[in-house]
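Colleague: my questions are about this predicted structure, shown below with the sequence.
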Amino acid sequence: MPHIEVLTTAGRVRGYVQGDVTAFLGIPYGADTRDHRFRPPLPVQKWEGVRDATSFGPACPQVVFTDEEDAAALRWLEHPVGGSPLEGGAVGEDCLRVNVWAPANHSESLPVLVWLHGGGFTNGSGNEGWFNGDRLAAAEDVVVVTVTHRLGVFGFLSLCDDSGEPITGSAKPGMLDIVLALEWVHDNIAAFGGDPSRVTIAGHSGGSGKVAALLAMPAAEGLFTRAIMQSGPVSRFPTAADSRVTTERVLEALGQPTLAELEQMSADDLLQGQAAAFAGLDGSFLLRMDSIPGFSPSLDDDLPAQPFDRDHLARLQLMIGFTAHEMASLLAGSSIFSRGMGRDQVIATLEHFAPGHSEAQYDAMALEAPTDPPHLLFVRILGAGGFAQETNKIMHAVVAGGGTVWHYRFDQTTDVLDGLLGACHGLEIPYVFGTTDRSPITGHTQGRETLSREMMHAWASFARDGVPEVRDDWVNWTPDSPSAYRFVIPADT
């Protein structure tokens, strides 16, 4: 396999050429965080010679929440072998890494898509196989960057020193990592063929929440031009006091260690404390998607305002959307959700979540989606109360502030697990990145490559000039024209 070298601000890196794409994997954008835990990131030290960048770097240490058979099977479907930290890849605190994919032969500066992984603020990495950027870069002449950063107890533990004074930056070093990664992109991406003046930040689920946080962080201003929020309409972050409550739960689970003891504690022990602190978290957060439970960045000098309360909305170009059956994969393996649900069972279960109007909700949704079986109507209703409602609030805020919104809905179902999942949370990702043939969760539906090509082009053209190009008309969302572009395999395919 041919190799290629690029000079970065920290030194030369050696990637590889595969077909029409160059790949540089595991490039450090910040120093090893082990020796300055809970602090803002430090720049990476310069190196002599050429650094190998042909394999993924470590993922941040993290808790794997469940070993349930159904959930494990679903994780395999969502995260196929090829780069997820949950499949045996390297894990460690030297995790501030970026991966870069770029067209091998380019004669002009190309738009850049910086992808922020999902998993809330506690799980995942930039290495996961379903969003490797090689296919998207080759097909659409864009440079794709994925980011790995600190998570959970390592990235969002709001600490005080021994005198009780808050430690600067400790509430969100994970977000400050991402800002440092964007600074790396700004300073280095031209060497890989990218245009630092056309950087789009994009993310799914928790990654969408990271996009929202960046919108309100002064340190990130000027480091990106557009934003894409997929299936994560996060608009609110906790106060410093609320973040401190989360920290106290973890410290209590760890036996109230001192700061010095925390800094020397093993990563495994820290993760055990994190797991114990959140062992009793229930699923009530599924009904309110404007924030993420547990670890999350909080309001302070680094994040002084809620993301959609600021005057920067006049300049914001935003693509935002969700899938038709978001909750299906989130509830897979739960005793309350199965393919065998009938109308009466759905209504009774909805009464548990939001009593009073369940029968009317069901009947209205059955008219809107007449081909959905009862179990998919159930998760569609839950999604309408969470994802759709909160997305709508964000779109109203952006348009009222003078920004531009492109709204979509992903309706293409998967046939895996006998139709249990519908168009579930995360299913659109392999379509966006052209990895449907690598991702078991997409199923074997005819025409999925056609839909994937459309979505790749839409995301890339939005990154290129702010207008997503599709087969049919896609107009800006406004309160007077509140339509969503539906991504689904064409009937004639």
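Modeller: Good, I have the coordinates.
Colleague: make it CA atoms for all contacts and neighbour counts henceforth
Modeller: OK.
Colleague: residue 51 and residue 187, how far apart?
Modeller: For residue 51, the distance to residue 187 equals 18 Å [Cα to Cα, to the nearest Å].
Colleague: ditto for residue 461
Modeller: To residue 187, residue 461 is 23 Å away according to Cα to Cα.
Colleague: between those two, who's got more neighbours?
Modeller: For residue 461 versus residue 187, neighbours defined as other Cα atoms under 10 Å are more numerous around residue 461 (19 against 14).
Colleague: how many neighbours does residue 283 have?
Modeller: Counted by other Cα under 10 Å, the residues lying close to residue 283 total 10.
Colleague: can you tell me which residues contact the spatially most central residue of the chain?
Modeller: The centre of the chain sits closest to residue 207, judged by Cα atoms, centre = their mean, with a distance of 2.3 Å. Residues near residue 207 by Cα atoms under 8 Å, 6 or more residues apart in numbering: 115, 116, 117, 118, 119, 120, 229, 232.
Colleague: how about the helices of the stretch 101-250 of the chain, start to end?
Modeller: Using DSSP state H, counting those that start in this stretch, the helices of the stretch 101-250 of the chain run over residues 134-140, 152-155, 173-188, 206-215, 240-253.
Colleague: okay, buried residues for the longest one please.
Modeller: When you say that, I think you mean helix 173-188. By neighbour count on 16 or more other Cα atoms under 10 Å, the buried set for helix 173-188 is 173-186, 188.
Colleague: my guess is residue 186 meets residue 222, correct?
Modeller: No: with contact defined as Cα atoms under 8 Å, residue 186 does not count as touching residue 222 (9.4 Å).
Colleague: second structure for comparison follows:
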Amino acid sequence: MSAVIETTYGRVEGSREHGTYAFKGLPFAAPPIGARRWMPPVPPERWDGVRPATAFSPACPQESLTVSAADLFAVEGPRDEDCLYLNVWSPSTDDARRPVMVWIHGGGYNMGSASQPIFDGGQLARRGDVVVVTINYRLGPLGFMKLDEVTDGAIPATGNEGLLDIVAALEWVRDNIAAFGGDQDNVTVFGESAGGWAVGALLSMPRAAGLFHKAIAQSGVGHPGLDLDHANHLARLFADRIGLKASNAAELRAAPPEKILAAAPSLFKSFFEPDPSNSDRYLRHVIDGDILPMPIVDAVDAGAAASIPLIVGTTRDEVAKIFVVSAFTEGEPPFEKVRRLVHRDIDVRQLASIYGRARRDRFGRDSEVDIAAAIATDTVRIPSLRLLDAQRRHQPNSYGYLFNWTSPGGDAAYGSPHGIDIGFVFGTYDLAEDYAAEWGQGPAAAALSHAVMDAWAAFARTGNPSTPNLGEWPRYGDARRTMMIGERTYVADAPYEDERRAWEAYSNTDLAKPLFRIPGRETATA
């Protein structure tokens, strides 16, 4: 069974899959190629006839994942700069005006795709009676490289073109989603890791105002943006490596994507540098004073998203045990690995003393590895809590969670790692044998996934994630009430509070400072 829908650009034909309609590979912007490389997105051209919408588009150009612990998130299939497409799953194409949930994939702004099997929106759409949309956006140097200064304006890239792609996708949703059974006046953005970064950025972006109405930031820190000096420094590194000068802007636009990627600062490559101080040389969105007027937490604290109900949460162990125990830098002492994640202002040994005492008081493990792993996790959790603290002052419907389902992978050695929540949110935790090996399977996993999907859909519908399955989810509030989601689901007041307080000595600015000295900027940390 198929369905033909009229969009603002032409008719599209999707298919019926497992109880939902699926429309794949819908263009929301013109191909960002040739003269459009590094430019803001523009609408796609109209087409005649009926466009098939049964196959995913190529993923955006990106580096290949090299960390075996995260192989489940490897992107398969073709890649092409013509990648600004989205996918829609809907229970019906009637006029029921269902809540719309727009997913922004993670991958450090360097990798990922809307078409990864783990993000299949069919089960969430069917169970929650919602319309699920997954979107691509330009990645790495093609989406987040600030080139205006280094090219003397010949390429006016702000470093936020990837975010502008997300805004363009939300504009497409506003203009078209009613025809797919969705409500353009009830849109929730949700994303994990870099997708959570993007959710935070959208909260602070004037250009995104009115395009969404609720937000869920999963394991996405609130302050990953680059300041102008940092962004310009990374652009100069890129220019030096690729060997092209500002006068060769046309040549730069014509360079193969592979050459662009090879010369660009990289999130994943940076962690392999022998000097930990180089691990902050990777691309993120830019606090440029225009698209992003100020750091995310500062903007939210000032009321930029006062009308937006918000859920913010992390996993219990985030990147911690994967990062500290095994990945990236084998043989390096645990606290040296942590130095790759925190800035030089931060006294890791002092934090370790406080964490060790807090863990012993809870009868928790207090080895050097466990403490280092907990500090590494809090490089994600603490900024996320600060985002939530900033929003709750304006918006009472602010909710916090800690996802603590233990992965069976590695004989449970990884605890509740970064990304463990995704398979339960989409109901895809046991989609394949290797998924089930990392996320789990069986009645308990199924019950958890149903409870999480119900809560996320309830929040999208009403702004309150309480459900019979998950239970009453109280507002975060002054007590920092937090839903603990895992083998046992319950509400805790201010979990790991001693550890949170240990970071109060550091401002948001401290947390966002680069590890290395930027040439010509005397205030940078040595």
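Modeller: Received, thanks. Small disclaimer: the values here were computed from a predicted structure and weren't measured.
Colleague: indicate which one of the helices of the stretch 101-250 of structure 1 is closest to residue 26 of structure 1.
Modeller: Comparison of those against residue 26 of structure 1 by Cα to Cα identifies helix 173-188 as nearest, at 12.3 Å.
Colleague: what's that closest one in contact with?
Modeller: With contacts defined as Cα under 8 Å, 6+ apart, helix 173-188 of structure 1 is touched by 8-9, 29-30, 38-41, 43, 96, 98, 147, 149-151, 154-156, 169, 196-197, 210, 213-214, 219-220, 223-224, 297.
Colleague: aligned against structure 2, show me the partner of residue 333 of structure 1.
Modeller: Using TM-score structural alignment as the criterion, residue 333 of structure 1 maps onto residue 326 of structure 2.
Colleague: what's around the aligned residue in structure 1 for residue 184 of structure 2, how many residues?
Modeller: Structural alignment (TM-score structural alignment) places residue 184 of structure 2 against residue 196 in structure 1. Applying other Cα under 10 Å, we find 23 residues neighbouring residue 196 of structure 1.
Colleague: what ranges do the strands span in the stretch 301-450 of structure 1?
Modeller: 317-323, 404-410 (DSSP state E, counting those that start in this stretch).
Colleague: in structure 2, which strand has the most residues?
Modeller: strand 182-192 (DSSP state E).
Colleague: against residue 258 of structure 1, how distant is the residue sitting furthest away from the middle of structure 1?
Modeller: Farthest-out residue of structure 1 from its mean C-alpha position, per Cα atoms, centre = their mean: residue 163, at 36.4 Å. Taking Cα to Cα as the measure, residue 163 of structure 1 falls 11 Å from residue 258 of structure 1.
Colleague: same thing with residue 226 of structure 1?
Modeller: For residue 226 of structure 1, the distance to residue 258 of structure 1 equals 42 Å [Cα to Cα].
Colleague: which one of these two has more residues nearby?
Modeller: Taking other Cα under 10 Å, residue 226 of structure 1 and residue 258 do not tie; residue 226 has more neighbours (22 against 12).
Colleague: counterpart of that one over in structure 2?
Modeller: Aligned partner of residue 226 of structure 1 by TM-score structural alignment: residue 214.
Colleague: pretty sure its match contacts residue 200?
Modeller: No: if you go by Cα under 8 Å, residue 214 of structure 2 and residue 200 don't touch, sitting 11.6 Å apart.
Colleague: how many neighbours does the alignment partner in structure 2 of residue 246 of structure 1 have?
Modeller: Alignment note (TM-score structural alignment): residue 246 of structure 1 maps to residue 234 of structure 2. Per other Cα under 10 Å, the neighbour tally for residue 234 of structure 2 reads 24.
Colleague: for residue 443 of structure 2, give its distance to residue 257 of structure 2.
Modeller: The spacing between residue 443 of structure 2 and residue 257 of structure 2, counted by Cα to Cα, is 45 Å.
Colleague: swap that for residue 309 of structure 2, please
Modeller: Relative to residue 257 of structure 2, residue 309 of structure 2 is positioned 39 Å away (criterion: Cα to Cα).
Colleague: looking at these two, which one has more neighbours?
Modeller: Neighbour totals were compared for residue 309 of structure 2 and residue 257, and residue 309 leads with 24 against 17 (other Cα under 10 Å).
Colleague: got a list of what the more buried one touches?
Modeller: With contacts taken as Cα under 8 Å, 6+ apart, residue 309 of structure 2 has the following neighbours: 213, 214, 215, 395, 396, 397, 398, 463.
Colleague: try 6 Å this time
Modeller: Neighbouring residues of residue 309 of structure 2 by Cα atoms under 6 Å, 6 or more residues apart in numbering: 214, 397, 398, 463.
Colleague: same deal with residue 431 of structure 2?
Modeller: Residue 431 of structure 2 neighbours (Cα under 6 Å, 6+ apart): none.
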